[in-house]
Structures are given as C-alpha cells and as structure tokens.
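S.K.: Have a look at this prediction, sequence included:
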Amino acid sequence: MHQLTYGDIKAATDRIAGRVRHVTLSPVDPGAMRTAHRDPLDERPEQPCEVWLALEFMQHTGSFKARGAQNFIQAHREAGTLPDAGVTIASGGNAGLACAWAAQQQDVRATVFLPAAAPAVKVAKLRGYGAEVRLGGSEYAEALAACEEFAAATGALASHAYDHPLIAAGAGTLLEEIHQQIPALDTVVVAVGGGGLFAGMATAAQHHGIRTVAVEPENCRALNAAIEAGRLVDVPVDSIAADSLGARRTSQMALAAAQRDGVHSVLVPDGEIVRARQALWDHRKVAVEHGAATALAALTSPDQHGPNRDLLTRPATAGRSYRPGNGEKVAVVLCGSNTDPADLVHRATEH
C-alpha cells in the first residue's frame, strides 16, 4: 500500500494549479458556534473562537472530487501512462462527474459505468461532460465488475472514487489552499465517506500542525469502526447522507491517517445533519448535499455524552460533537452541492 505523504500533496498542488477553482472561505458570525468549557489551566485571555466555512461546493462539478480526478489524469499524462482507451470509472455520483469533467478538460476519453436504474439526470450530466455512459446490472457492484472487465479488455485506465493515492493527494490540495489563507489555522473539520478527502486533508494538516476532526453519520461509520478495530472492517450503511458518505469500508490510507496524532473522530445523528443543512439554507441561502452538512453538524449538534474533546488521538469511541476551545481557529469543509434543493425551499416556505 502506498503511504500517503505531504510530498504527494505538494506535488498534486503544483500539478493542478490553475486547473481547479481556488476555495473561497466565508467567516461564521462571531458567537454563532458553541465553544468548549474553559480549561481552568488556560491562562490566556478569553477569546471567541473563529470559524470559517470552506465553500468547496463551488468547485467544478459541484464537489471536491474534481481535484483528485484532475490530479489523477494529469499525473498519468506526465508519466506517459495515459492509454488511448482513456479512463474509466464506475460511479454515478460526484466521483463519476469529476472523472468525466477532468477527462474532458484534458481531451481524454472517459467511459462511466452505472447501474441500469441510474437517474436520468445523472446520465445526462455525465454525457454533458462528454463521457460515454454504459448502463447495466441492478446495483453498483455489477457496474463496478463491468468497469473492471472493460479496463482489462481495452487497456483503459481505471480510476477510483477515493481509494487511490493520486485521488487522495488531489483532495488534500484543499487543505493547502485553506492554510494559505489562514496560516494560524488550528483545526479543520471534514466529513468522511470512503476516506479520500479525509486522508488527503489529514496528511497535509498534520504537516502544518493542524488538528483534523473526522465527522461521519452515526450509521455510516466506516472510518470510526476501523479506528476502533485497528483494521479495515465492513459496516452497515443507513443514513440520509449515504448517497455521498455511504462507503461500507474505508481505505487503508484513511485509517493510517486517522492513527496519527491530531485526529478526532465524531459521529452525528441524521437529525442533526438535516438541521445543519437547513440552517445553511435559512441563514445563507446555501444548498449543500447532506454529506457536506455532516461536517457542520459536528459544531452545531448539542453536547452529548462522549469522550473529552482533548482525546484527540486514536479514540476508542467517537464524540457526538466538537466544541472549539479558547480562541481556536476552525475551518469547516462544505464539500459538495449535488443535491435537490426542493426540500430546503419547501421547508423555508413553511416557516
């Protein structure tokens, strides 16, 4: 297994410079976030925490996935390992869209495999990015098998939604951009599905001495379960955010990153994810997917029983919220916006 390093993140940052949108940071109103109880041993003057929202949902294709896809294709082009058959992936979600977009940007063929019942809107989006879409089977596993057969038969380069060092390194470039704008950043809060974004962000964050808070839905806890077990395990997937965070198993890269110092695991209930997503709409008219709202829910969820917030490395069990400390500077990644905003607008009109 490739051990993801900060050098991988730096190489990706240089490789995709000018090919992706630079992330915009938006400060949260002072006093809007709950803070941790004051440490009696903290002799510093009392200061409010500072929280920024990293608006990565404004990235190409509507999610951070564009970074990894661009890095993946560009790295293979530089190495001369990009085949005439192009790239292929099995994904109707953000990873598939990003792969198709990056391939179009690089004038590379992309073949995307989806289950036969894939929503027409996703198929249309993929074709809009110039991808050849192949439908077959009733579930993702069958689409993945067809994708693998296609890659073996044609020599097409198989991409992955999250479990590849070039994909994870590309995602980690987001932390570099955030740190560039907030050099004194203490903590970054990020939602975790398969773990590509987390692995890249945590690897870069550790280099800069920044804490990473890994947030998962209570019933989509592939990374948290792996931390507890000390190895990769399969978990049941049942969450409103499962469309983007519903990985049954995290990656070895993500677990390795989670086992380093400065990582804190948080699990949030679906109800708090829904509330955080609605709050973003009500107060900022921002419509994000439930997976993106999961990160914010860690800061807005009410305090519940869980380990002390100072337990920051290899927690046996996860906290239920994250409370910034005295003067702490925090960035919360809003990672994607590929969602139907109809329910947000509907709820807002009911108020």
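M.R.: Noted; the coordinates are in hand.
S.K.: rest of the way, CA atoms for contacts and neighbours
M.R.: Noted.
S.K.: Which strand or helix spans the spatially most central residue of the chain?
M.R.: Within the chain, the residue whose C-alpha comes closest to the C-alpha centroid is L197; the distance, by CA atoms, centre = their mean, is 4.2 Å. In this structure, L197 is located in helix 196-207 according to DSSP states H and E.
S.K.: Going along the chain, name the helices of the stretch 251-351 of the chain.
M.R.: For the stretch 251-351 of the chain, the helices defined by DSSP state H, counting those that start in this stretch cover 252-258, 270-284, 290-300, 342-350.
S.K.: put this beside the first:
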Amino acid sequence: MQTLSYGDVKAAVERVADHVRPVAIAPAEPVHPRALLGAAGTEAPGGPDGPAAPGHELFLALEFLQHTGSFKARGARNFLRAHREAGTLPAAGVTIASGGNAGLACAWAAGQQGVRATVFLPETAPKVKVGRLRGYGADVRLVGSEYAEALAACEAFAAESGALASHAYDHPLIAAGAGTLLEEIHRRIPGLDTVVVSVGGGGLFAGVATAAREHGVRTVAVEPENCRALDAALAAGAPVDVTVDSVAADSLGARRVSAAALHAARQDDVRTLLVPDAEIVRVRRALWADHRLAVEHAAATALAGLTGGGYRPSPGEKVCVVLCGANTDPTDLV
C-alpha cells in the first residue's frame, strides 16, 4: 500500500499555494430536516424537530467554487507539480481515467504545466463535463459504461504512449492534495470538531482524514447506499469490487476504494455512513431551493449524512460539511 502521511499533506500545501482558490466557508443554520427539506414537499425522517440535536454549529465548505468546479484541482496540481519538480513529466503528457471531475482537474493542471492531457471517461459521463474537458484542450476519449472500463483503456494508452498515468483518487499525491482542503478549513473554523465528506474512491476522504487526525478533528465519511466501496471494504477487511448504481455515480461511482481510504476509515476518529438516493436528491434540490446552491449529487451526499439522521451532532459541536463539486446539469433543479 502506498502510505499517506500528514507530511505529504504539508508538502502539498506548498505546491498548491497561490494556484488554487482558498475555500469559502459559509455559516449555516443547524440541520433540522423539516426546514432544510421543506422545499421537497415532505417531512424528513426524525419528525418535525429533525434528528440533529439543537445547539450545534454548522458550516458549509463551498469547495465547488474551486478551479474546474471541484476539489480535484488540488490533487491534480500537487501530482503534476511534484512530477515537474522531479523531472518526470514525459513529452507524451499525462493521462487519466475519470468520471469527469478528476479529468477536468487533470486537464486544467496540465495546462498550467504546459503538457498534454488525454482523458478517458465512461460514455455515461455528463455532457457538461465532457464539454468542459474539451474546453480545457484535453483529448477526450469515451469508453464503456463504468469508470473501471475507462480506467482499463487509460492504462493501456499509458503503456503504449509513455504518457504519465495519473489517477482519479488512488495515489498519495492526489490524496495529499485533497487533504490541503482540511488545512484551510481548520484555519478558518477555530475549534472545529467534525468534518463531513462524501466518498467515492476515497481520495478526498483519505487526504482530509489524514490531516483531520493531526488536528484532533473527527471525520464522517458518507456514501450512497448503492455506491458503497468503502463500506464493502470495511466489511471484507480489504478493498473489493462493488457494483455501482446511484444518482451520484458520475462522481462517487468507483468500483473499488483505495487502500489509503480503508486505512483511514479504520481509525478511531472516523465514522462511516450510508445514505439512500432519495435523501441525496432531496438535499440537492433543497440546497438550490433554500440557498441557490447548484451542486452535484456527490456534494449533496455529504450533507445527507446529517439530514437523514445518520450523524447527529452534539450540542455545541462545530461541524463543517464539504460541498465538493458543482459540475452538474442544473435543469432538473427548476
């Protein structure tokens, strides 16, 4: 297993400084599902008072305002800058398989380093992501119906062309870059107790949890019920392949979680949750109706960990939910 340390995150902070947008933090009212989900026209689980205890403080990390529309810009910048420093960026450029967001970030970071990016996506990738990738100048190749098929094609291309193979989540440089987000959140919210993130392949979670542990901050990892690679790995004792079938699969549809994410999930200061698609959809629509925030289903997944009653903050607890991306088609929000 490629290990991930807090030192890796600190090194990433230096590489991404002045090249990524500092995260915006928005205070929000404590989660009471009836208020948050009222726009959906239904009373949320837990009754009219909601499942969360009153008196906690809630913050939203608006990381979807990041370059390329998601946190992935951090890991991509760290990965390519580290290879530039080591003199290991080949003339053939970089290649990556992605559900969309990691490819966008890779293409953006490659442009910063003056190298070519070839991005493999499933044929099911949202058109908005495909269009934006081409706008960044990437060579976009659509292969198969799942991320795993795009990954196989990417690996074959790297072997044939000599391009540097990046990864959407399973690399310590990628995860360490994502962990820089927690460093910023921790500085911005004195006394932070808990950070809540959504999980697909586990790059964001592994990086954030590694940094959070250093600062004594609890991490809550939230997955869709039908994209549960981390949950399955915990049950099996090792990363295993799972089927993926969720409204959030375009971003959280990794078939297998990283070993680094599994290691992070086994720590005492981490809690893992599953949420149903119906809750994810309700939260995403409510974020638009109540706050005019148009985010991906993956971003709504993290907040659904609170609204569905899976995690109940204690009185006085300071909780920050990461809204990780907004590369979505907003037409179904109206």
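M.R.: Right, received. Where do you want to start? The model shown is predicted, which means the values in this text are computed figures rather than measured ones.
S.K.: Superposed, how do the two chains score by TM?
M.R.: Overlay of the two chains. TM-score (TM-score structural alignment, normalised by the length of structure 2): 0.90; 318 aligned residues with a CA RMSD of 1.9 Å.
S.K.: picking up where we left off before, counterpart of the residue nearest to the centre of structure 1 in structure 2?
M.R.: For L197 of structure 1, the aligned position in structure 2 is occupied by L204, per TM-score structural alignment.
S.K.: so that match touches A175, yeah?
M.R.: Yes. Judged on CA atoms under 8 Å, L204 of structure 2 makes contact with A175 at a distance of 6.0 Å.
S.K.: residues shared between the contacts of the two?
M.R.: Both L204 of structure 2 and A175 are in contact with Y169, where contact means CA atoms under 8 Å, 6 or more residues apart in numbering.
S.K.: residue range for the helix of greatest length in structure 2 in structure 1?
M.R.: When every helix of structure 2 is counted residue by residue (DSSP state H), the longest turns out to be helix 172-188. Helix 172-188 of structure 2 corresponds to residues 165-181 of structure 1 when matched by TM-score structural alignment.
S.K.: Which of the residues in the matching stretch are classified as buried?
M.R.: Judged by neighbour count using 16 or more other CA atoms under 10 Å, the buried positions of stretch 165-181 of structure 1 are 165-179.
S.K.: which stretches of the stretch 101-250 of structure 1 form strands?
M.R.: Remark: strands assigned in the stretch 101-250 of structure 1 by DSSP state E, counting those that start in this stretch are 110-114, 132-135, 157-158, 187-191, 211-217.
S.K.: So which of the ones you listed is the most surrounded?
M.R.: Counting by mean count of other CA atoms under 10 Å, strand 211-217 has the highest mean neighbour count of the strands of the stretch 101-250 of structure 1, with a mean of 29.
S.K.: whereabouts in structure 2 does that strand align?
M.R.: Under TM-score structural alignment, strand 211-217 of structure 1 corresponds to residues 218-224 of structure 2.
S.K.: same thing with stretch 271-291 of structure 1?
M.R.: So stretch 271-291 of structure 1 sits over residues 278-298 in structure 2, by TM-score structural alignment.
S.K.: Go through that stretch and flag the buried ones.
M.R.: Of the residues in stretch 278-298 of structure 2, those buried under the neighbour-count criterion (16+ other CA under 10 Å) are 279-289, 293-298.
S.K.: Next: stretch 79-94 of structure 1.
M.R.: L82, A85, G86, V87, T88, I89, A90, S91, G92, G93, N94.
S.K.: got those residues as TSV, with distance to D14 of structure 1 and secondary structure columns?
M.R.: Converted to TSV, the buried residues of stretch 79-94 of structure 1 look like this (distance: CA to CA, whole Å; DSSP: H, G, I helix; E, B strand; the rest coil):
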residue	distance to D14 of structure 1	secondary structure
L82	19	coil
A85	26	coil
G86	23	coil
V87	22	strand
T88	24	strand
I89	25	strand
A90	28	strand
S91	27	coil
G92	29	coil
G93	27	coil
N94	23	helix
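S.K.: average distance between stretch 94-103 of structure 1 and structure 2?
M.R.: For stretch 94-103 of structure 1, the mean distance to aligned residues of structure 2 following superposition is 0.6 Å (mean CA distance after the TM-score superposition for structure 1).
S.K.: For that stretch, which outside residues touch it?
M.R.: 60-63, 65-66, 69-70, 73, 87, 89-90, 109-112, 125-126, 129-131, 159-161, 244, 338.
S.K.: Give the aligned range of it in structure 2.
M.R.: Aligned using TM-score structural alignment, stretch 94-103 of structure 1 spans residues 101-110 in structure 2.
S.K.: Would you mark the buried spots in that stretch?
M.R.: N101, A102, G103, L104, A105, C106, A107, W108, A109, A110.
S.K.: still on that earlier bit, got a list of what the match of L197 of structure 1 touches?
M.R.: With contact set as CA under 8 Å, 6+ apart, L204 of structure 2 has these partners: F71, Y169, A175, A178, G179, V197.
S.K.: could those residues go into CSV alongside distance to K10 of structure 2?
M.R.: As requested, those are exported to CSV (distance: CA to CA, whole Å):
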residue, distance to K10 of structure 2
F71, 17
Y169, 18
A175, 12
A178, 11
G179, 9
V197, 20
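S.K.: Of those residues, which is the nearest to E85 of structure 2?
M.R.: Ranked by distance to E85 of structure 2 (CA to CA), the contacts of L204 of structure 2 are led by A175 at 18.2 Å.
S.K.: OK, contacts around the closest one?
M.R.: A175 of structure 2 is in contact with L4, G75, Y169, G203, L204, F205, A206, G207, counting by CA under 8 Å, 6+ apart.
S.K.: so where is stretch 130-139 of structure 2 in structure 1?
M.R.: Correspondence between stretch 130-139 of structure 2 and structure 1 is established over residues 123-132, with TM-score structural alignment as the criterion.
S.K.: Start and end of the matching stretch, how far apart?
M.R.: Stretch 123-132 of structure 1 has an end-to-end distance of 9 Å (CA to CA, to the nearest Å).
S.K.: how about F59 of structure 2, what's its partner in structure 1?
M.R.: Counting by TM-score structural alignment, the partner of F59 of structure 2 is W52.
S.K.: related to what we said a few turns ago, quick one: closest of the strands of the stretch 101-250 of structure 1 to E328 of structure 1.
M.R.: Judged by CA to CA, the one of the strands of the stretch 101-250 of structure 1 that comes nearest to E328 of structure 1 is strand 187-191, at 7.7 Å.
S.K.: Pull out the buried positions in stretch 131-138 of structure 2.
M.R.: For stretch 131-138 of structure 2, burial by neighbour count (16+ other CA under 10 Å) applies to R132, L133, Y136, A138.
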